[in-house]
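Visitor: fold the following, please.
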Amino acid sequence: MEELEQKAVLAGVNINNQFDFDYSMEELANLTAACEVEVAGVITQNLKRVNPSHYIGTGKIEEVKALLDYHDANLVIFNDELSPSQIRNLEQDLDCKVIDRTILILDIFNKRAKTKEAQLQVEVAQLQYMLPRLVGLRASLGRQSGGVGTSNKGSGEKQLELDRRRIEERISVLNKELEELVSHRQTQRKQRKKKGLPTAALVGYTNAGKSTIMNALLHRFQGGAEKQVFEKDMLFATLETSVRNIELPDKKQFLLTDTVGFVSKLPHHLIKAFRSTLEEVTEADLLIHVVDFSNPNYQHLMEITEQTLSEIGIKEIPMLFAYNKADLTEMEIPKVQNEAVYMSARQEIGVDELIALIKKEIFKEYTKCEMLIPYDKGDILSYFNEQANILSTEYIEEGTKIKVECRQSDCERYKELLINED
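Guide: Below you'll find the predicted structure:
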């Protein structure tokens, strides 16, 4: 069947005047555009609770049908997750394909997933979503070939032909593959921990600029483009966790982790599937909450990020705030205020200020000390040259006298060489 161009009507229910409803509908339009679907019209309804049979009131169904006919649209996207019976009833009454916010987000994740692990995680989430909805989704596939909600080869049309038991078996196989990948990543994490390097993790709403900040730090301190991560001005550009080593001019080093962005009403299937990826965040020494300061709703997006972090069990890790894209506002930047920096990662304004805040938090265990290293222990001097920040060097009869800023553990390890310690 030839793939049809999709035009959608967006539908949402504002339950008891939700303060963030307008933004939620605006975000639904952005998610729809990210799936390359044209938004033909929007219809909303104020209700005390959603209609259990159709999500919207049955009287509103006629308005949606009229809007579909007027715009020659062939798809309705609802702003919340629909139950199997709601999908079935809506498709029957509207005589067109119906999808919800959850399948829209799953579809974006499916298109963006590049690594094996991300692809497996998305497929597991898709299959778990599909299980109770097989009848409705199979009918939906019959209405139109391809398009959003059906383009996933791994778990699209082929999977819908399978019975429930075989889908459950498929989920089980995928989970076993994921466990192996998770085990491999845990081994990598243990190896990194042995090196004793502190870890900072970038977290925040999707498209806030986490990857741009990582690339700005890599460009400033590492040079070259080979370690840069993918960045693009679009929703969910990053689905893979990337870890990079940042080495500063004073020889201090830390690991920086870029993570998947959050979104309001992030499907619970996805949070569950990506939990293993987000474990990188749970073991960080510091979180850098990246905020799109140019977004008028930035405070609400911060709340969603903090709520999602709480859902995956993150509560006690220290946090800094990087208010990114501040160049798009009237604020003069860079500006530092307590544990926050107002910056522009794209223009690399505020990068030094951000690094200063990171250093203050994760290098607390560093100390300054003075040592006298005998000339026959040149290997120790080489170690400090590579691993620490030597502030001054003096050659005297007994050996090399250095003032050094280093880890407290290194100071204790070579305490017999200490002259004094700050």
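Visitor: C-alpha only now, for contacts and for neighbours.
Guide: Fine.
Visitor: and the longest helix for this protein?
Guide: For the chain, the helix reaching the highest residue count under DSSP state H is reported as helix 164-194.
Visitor: now show me the structure for the sequence below, then we'll compare the two:
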Amino acid sequence: MSGIYIHIPFCKQACHYCDFHFSTNLKKKKELVDCLVREIEFRKEELKGDQIETIYFGGGTPSVLTIDELRFLISTIFENYEVVETPEITLEANPDDLISLQDVSCHTERSRSAIEEASGTIFENYQNIGINRLSIGIQSFFEEDLQLMNRAHDFREAEKCIREAKNHFQNISIDLIYCIPGMDDDRWRANIERALSFDIPHISSYALTVEPKTALAAFIKKGMVQDVDDEQAERQFHILQEILEGAGFIHYETSNFGKPSYFSKNNTAYWQGKKYIGIGPSAHSFDGEKRGWNVRNNQKYITAIQSGQVPIEYEELSKTDRYNEYVMTGLRTIWGVSLSKIENDFGSKYREYLEMQSQNHIAKSLLFWDGDTLLATKKGKFLVDGIASDLFMVNLKK
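Guide: This is a model prediction of the structure:
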């Protein structure tokens, strides 16, 4: 099974913390969508013989696309690839887009496709073109947090969006951010409890990080906003674990919690090393042996595609690279790192190295063995990226 990721590099406005590739200028949107379609066609041979199990629209903000644009992209995939009978098709969306598209009479200039589909709600129209999973960027239910992050929606729109979405979709995920400056533990608990009140089956949650060249980094440097607090981040991560696991969620990946049968198939495929192609500027691809990444510039991407070229660079992964990636992704999940897989795929030298390097973290109750599988403890899950780096092989290149 394989997947297709489509990067939509547009947003209505820039969040202060975001360093993903996007533009707030939508003038080239139609032209770029046409190029996405062409790239999908150009690259069909890469997944020849593979069934497509997941299609994921990420960004950026994919909900800025019209129904017709989304339909065009999805139909092109079905026409050029072998797709399973019921693929998971996820759309990342912002609450303000979904709410504004519900009331099409108020947004004629940016919602022409929605007006053309005015016989149904935006959620019904999404369903009609095959989208069956929504990932909604809530981030917080508190206005002060949303304003600090420069989110385009307010808390009322967030709550209204979830209520409307639940009338049409079962498979819904929401994003929440913790360690926001000024967010104490009580407000974080209230955020989680508010999310639980909507009976959402999947929650992705991330600590706010300060990325270079973002507005947030500039505000912190100028003293306008307090810096993020590592102790706050760890404390609020464990609060998240405690509340969600107590509510029946499975902490199946460091930043992801799902009810049974509601894990993200798309993201799970990434963590389990399955093949996927990334369509669009800045999108990444993986075929099991090498990684690729498209140019991170909308105009350069458009120019290349229009000339018949896919603007992608590749990196061949050595055995050591693949071992390191397996350790990193495996430790982040409930599936862990299998000693037998290490032995079979990489050899005894790698297995012995993993066993040796893990001993110190096991002694500190950060890792443990379940049979031949190495897993992070509840305490270790917050520190898992640093732990994984200690297990990386850095002295072998073959």
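Visitor: overlay them and tell me the TM-score.
Guide: Aligned and superposed, the two chains score 0.26 in TM-score terms (TM-score structural alignment, normalised by the length of the second structure); 185 aligned residues with a C-alpha RMSD of 7.4 Å.
Visitor: returning to what we had before: so which elements touch the longest helix of the first structure?
Guide: Of the remaining helices and strands, those touching helix 164-194 of the first structure by 3 or more C-alpha pairs under 8 Å, 6 or more residues apart in numbering; DSSP states H and E are helix 116-130.
Visitor: and the following helix or strand past the helix it packs on with helix 116-130, angle?
Guide: Moving toward the C-terminus from helix 116-130 of the first structure, the first helix or strand encountered (DSSP states H and E) is helix 134-143. Interaxial angle, helix 134-143 of the first structure versus helix 116-130 (axes from the mean of the first three to the mean of the last three C-alpha atoms, to 10 degrees): 100 degrees.
Visitor: what helices or strands is the helix or strand following helix 134-143 of the first structure leaning on?
Guide: The first helix or strand that comes after helix 134-143 of the first structure along the chain, using DSSP H and E, is helix 157-161. Counting contacts by 3+ C-alpha pairs under 8 Å, 6+ apart, helix 157-161 of the first structure packs against helix 134-143.
Visitor: contacts for the helix it packs on, please.
Guide: Contacting residues not belonging to helix 134-143 of the first structure are listed as 84-85, 87-88, 91, 96-98, 130, 150, 157, 160 [C-alpha atoms under 8 Å, 6 or more residues apart in numbering].
Visitor: can you point out the buried residues in that helix?
Guide: Of the residues in helix 134-143 of the first structure, those with enough neighbours to count as buried (16 or more other C-alpha atoms under 10 Å) are 134, 136-138, 140-141.
Visitor: as TSV, those with distance to residue 279 of the first structure would be great.
Guide: Listed next are the buried residues of helix 134-143 of the first structure as TSV, based on distance: C-alpha to C-alpha, whole Å:
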residue	distance to residue 279 of the first structure
134	32
136	35
137	33
138	35
140	36
141	36
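Visitor: buried residues, the longest helix of the first structure. List them.
Guide: Neighbour count says helix 164-194 of the first structure has 164, 167-168, 170-171, 174-175, 178, 182, 185 buried, by 16+ other C-alpha under 10 Å.
Visitor: tell me which stretches of the stretch 301-422 of the first structure form strands.
Guide: 319-324, 335-337, 340-342, 366-373, 389-396, 399-407, 418-421 (DSSP state E, counting those that start in this stretch).
Visitor: select the longest strand from the second structure.
Guide: Using DSSP state E to define each element, the second structure has its longest strand at strand 82-93.
Visitor: remind me what that one packs against, helices and strands.
Guide: In this structure, strand 82-93 of the second structure makes packing contacts with strand 51-59, strand 133-139, judged by 3+ C-alpha pairs under 8 Å, 6+ apart.
Visitor: tell me the angle the last one makes with strand 51-59.
Guide: Right, the one you point to is strand 133-139 of the second structure. Regarding strand 133-139 of the second structure and strand 51-59, their directions subtend 30 degrees when assessed with the same axes, to 10 degrees.
Visitor: quick one: strand 133-139 of the second structure to strand 82-93, angle?
Guide: Note on geometry: by the same axes, to 10 degrees, strand 133-139 of the second structure and strand 82-93 are set 20 degrees apart in direction.
Visitor: before we move on, what about the longest one?
Guide: Strand 51-59 of the second structure and strand 82-93 are oriented at 20 degrees to each other (the same axes, to 10 degrees).
Visitor: and strand 51-59 of the second structure, what does it pack against?
Guide: In terms of contacts (3+ C-alpha pairs under 8 Å, 6+ apart), strand 51-59 of the second structure is packed against strand 2-8, strand 82-93, helix 265-271.
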